[in-house]
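Asks: Sequence plus predicted model, see below.
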Amino acid sequence: MKNNRKVVSMKLEHINITVPDAKAHAAVLVTLFDWHVRWQGMALDDGFTVHVGTDDGYLALYSPPWELTGIERRYHQRAGMNHIGVVVDDIEATEARVKAAGFTTHSHADYEPGRRFYFDGPDDVEYEVVSYA
């Protein structure tokens, strides 16, 4: 059976996650990935949001005015966020910056179509770093 659906171009613009301190989390990502703060300001329920990333896509980091509860086990809750994947040109240089910032890298893999590693970043958010270069 042939699929006659029209192919639509799509790109992910942003992901919005809740963190205890959006400014501090964003500062780490700026250092690790050479990103920039696109916007920051007051947000929902008197919280604060920082949009950090590139001109093409970003993470919206939201901090509410109340204390946050603990993180659930990844891959074990419905609609839970497991990790955020970031594509880089130079995986070795990025891994060096990640380690210099005090994070431990793990789960290295080298398979088609790219090389990758993971690390638990600020606020226990797991990042997958991949290079297709």
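Replies: Looks like it came in fine. Numbering: from 1, shown residues only.
Asks: Please make it C-alpha for all contacts and neighbour counts, starting now.
Replies: OK.
Asks: So for the chain, the centremost residue is which one?
Replies: Ile84 (4.1 Å; C-alpha atoms, centre = their mean).
Asks: Do you have the strands of this structure handy? List them.
Replies: Taking DSSP state E as the criterion, the chain carries its strands at 14-18, 36-43, 47-53, 58-63, 84-87, 105-111, 114-120, 126-131.
Asks: Show me the one of the ones you listed that comes nearest Arg74.
Replies: Of all the strands of the chain, strand 126-131 sits nearest to Arg74, with 9.2 Å by C-alpha to C-alpha.
Asks: how big is the angle separating that closest one from strand 105-111?
Replies: Computed by axes from the mean of the first three to the mean of the last three C-alpha atoms, to 10 degrees, the angle separating strand 126-131 from strand 105-111 equals 30 degrees.
Asks: Use this one as the comparison:
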Amino acid sequence: MTNGKLEHVNITVSDPQRSAALLRDLFGWHIRWEGPSMSDGHTIHIGTDDDYIALYTNQEVRADDPMFNKGEPMNHIGVTVDDLDAVEAKVIAAGLEPFNHGDYAPGRRFYFFDWNGIEWEVVSYN
């Protein structure tokens, strides 16, 4: 039997520097790699030593493009944290709006949309 482990998720964003700064601030992640990528684009890999989010953009990506609306089939990206309240305060300080708070077994959680319409779920099992 082979056990798989998620290594990364690749998402398109309008401003990878801004998105990377938010993820670094919220989750304590670091930039693992940054450089040119396909279609004359630019990518930042941000995460831990074991896994990461790839933030991709190119000159055709615009924040006002309808392709950035929350879409199918991806619903959200979930991240676990130790201190849910501290992360929520940082989300608010970034000008983003937490919603759909849930305090139920086995943990507490909230959601927010980033500037690209990507939905994030932040959950704590502490």
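Replies: Yep, that arrived. Just so you know, these numbers come straight off a predicted model, no measurement behind them.
Asks: related to what we said a few turns ago, which one in structure 2 is aligned with the residue nearest to the centre of structure 1?
Replies: Ile84 of structure 1 maps onto Ile77 in structure 2, with residues paired by TM-score structural alignment.
Asks: how much space between its match and Val9 of structure 2?
Replies: Using C-alpha to C-alpha, to the nearest Å, Ile77 of structure 2 is found at 9 Å from Val9 of structure 2.
Asks: Tell me how far the counterpart of Gly28 of structure 2 in structure 1 lies from Ala93 of structure 1.
Replies: Counting by TM-score structural alignment, Gly28 of structure 2 corresponds to Asp34 in structure 1. Counting by C-alpha to C-alpha, the gap from Asp34 of structure 1 to Ala93 of structure 1 is 11 Å.
Asks: try Val30 of structure 1
Replies: 14 Å.
Asks: Could you do Leu29 of structure 1 as well?
Replies: Leu29 of structure 1 is 14 Å from Ala93 of structure 1, by C-alpha to C-alpha.
Asks: Neighbour count for the two, which is higher?
Replies: Neighbour tally, Leu29 of structure 1 and Ala93, criterion other C-alpha atoms under 10 Å: the higher count belongs to Leu29, 19 against 13.
Asks: circling back to that earlier point, just give the number of residues close to the nearest residue to the match of Ile84 of structure 1 once chain neighbours are set aside.
Replies: Nearest residue to Ile77 of structure 2, sequence neighbours excluded (C-alpha to C-alpha, 6 or more residues apart in numbering): Trp120, at 4.8 Å. If you count neighbours by other C-alpha under 10 Å, Trp120 of structure 2 ends up with 17.
Asks: show me the contacts for the aligned partner of Trp120 of structure 2 in structure 1.
Replies: Counting by TM-score structural alignment, Trp120 of structure 2 corresponds to Tyr127 in structure 1. By C-alpha atoms under 8 Å, 6 or more residues apart in numbering, the contact list for Tyr127 of structure 1 reads 83-86, 118-121.
Asks: Out of those residues, which end up buried?
Replies: Buried subset of the contacts of Tyr127 of structure 1 (neighbour count, 16 or more other C-alpha atoms under 10 Å): 83, 118-121.
Asks: need those residues in JSON lines with distance to Gly47 of structure 1, can you?
Replies: Compiled in JSON lines, those are given as follows (distance: C-alpha to C-alpha, whole Å):
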{"residue": "His83", "distance to Gly47 of structure 1": "23"}
{"residue": "Tyr118", "distance to Gly47 of structure 1": "29"}
{"residue": "Phe119", "distance to Gly47 of structure 1": "27"}
{"residue": "Asp120", "distance to Gly47 of structure 1": "24"}
{"residue": "Gly121", "distance to Gly47 of structure 1": "22"}
